[in-house]
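>>> Can you look at this prediction? I've put the sequence above it.
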Amino acid sequence: MTFDDLFHKYYVPMVLYADRTLRDRHVSENVVQDVFVRLWKQYGTMGGERDLKNYLFVMVRNRMLDELRRRRVEQKYQSEAARMASESEEENIFEMELYECLYAAINQLPKKTAEVLRLKLMGMTYEDIAQRQRISKETVHSHLRHGIVSLRGKISKDLLLL
């Protein structure tokens, strides 16, 4: 029996066999095509037709198992990625609420102290804040220290609510 005869005789039954388990015609066809490619490489060393039929179906079964393992790993990866995205979303919401609480608490502080804290949160140095506000570095330090002490009492209560 020629390779073409084998292909025409077994291709459709093998695809149907694979499709019962994989439930994806395209993937089932790829599995069977892969089996025939492997068979083509070994065709000269094959035995009789009866043994060849069993061999083909065992190869398809093994490739289906490989595909199912690949899907399981992919699903595990996707569910892990979804979980991480969900956690990231929750973290972003929490962080946003935290910043809202922080800025609400800062707005309740004296005007100069609040402005110094906002500038520090923006990443400015003591020197930059002192120049911008036309105050000394020691005064910047004093505003920050008093602001942080005040915020600790206000934010810790708000964080407990979150």
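Cool, got the structure.
>>> Every contact and neighbour count from this point should use C-alpha atoms.
OK.
>>> which non-adjacent residue is nearest E49?
Distances taken as CA to CA, 6 or more residues apart in numbering put M1 closest to E49, at 7.6 Å, once the chain neighbours are dropped.
>>> ok, structure two:
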Amino acid sequence: MNSDTKHITLSNSNLTNPKVWFDKLFREFYTPLCHFSMTIVPYNSLAEEAVQNVFVHLWEKRKTLEIKNNVRGFLYQSVYNEIC
């Protein structure tokens, strides 16, 4: 994992370019999150849909959402919550 996405706080002051930030997160975490999701859901399409939903919610709430510690943990927990 690269250090730019390891610890991040999402707020308007930290998002100089939210599209670049989001693209970076998506590229780094989409595939691993899909693999994780597929360990919970037996159908690839449902597993991918759960991950996509998490990224959609992340984008929609980017202006108000704060992740104070670990973005990786937040994403994995979000995918788990989306499925269960």
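Sure thing, it's come through. Worth saying up front: this structure is predicted, and the values here are computed from it rather than measured.
>>> rewinding a little: any idea how far R61 of structure 1 is from the residue nearest to E49 of structure 1?
23 Å (CA to CA, to the nearest Å).
>>> Counting neighbours, what do you get for P13 of structure 1?
13 (other CA atoms under 10 Å).
>>> Just the helices from structure 2, written as ranges.
Along structure 2, counting by DSSP state H, helices occupy 3-6, 18-38, 44-60, 71-83.
>>> More neighbours: which of M1 and R61 of structure 1?
R61 (19 against 7).
>>> In structure 2, what residue corresponds to that one?
In structure 2, the residue paired with R61 of structure 1 is Y80, using TM-score structural alignment.
>>> Give me the most central residue, structure 2.
By CA atoms, centre = their mean, structure 2 has its centre lying nearest to L75, at 4.1 Å.
>>> count of neighbours near V31 of structure 1?
V31 of structure 1, neighbours per other CA under 10 Å, totals 25.
>>> isn't it right up against R63?
Yes. Shown here, V31 of structure 1 and R63 form a contact pair, counting by CA atoms under 8 Å, at 6.2 Å.
>>> And L102 of structure 1, what's its match in structure 2?
Taking TM-score structural alignment, the alignment leaves L102 of structure 1 unpaired with respect to structure 2.
>>> I'd like the distance between L102 of structure 1 and D128 of structure 1.
L102 of structure 1 is 22 Å from D128 of structure 1, by CA to CA.
>>> Please apply the same query to V12 of structure 1.
Distance, V12 of structure 1 to D128 of structure 1, using CA to CA: 76 Å.
>>> same check, this time on V31 of structure 1
Counting by CA to CA, the gap from V31 of structure 1 to D128 of structure 1 is 66 Å.
>>> for R83 of structure 1, same thing?
Taking CA to CA, one finds R83 of structure 1 at 42 Å from D128 of structure 1.
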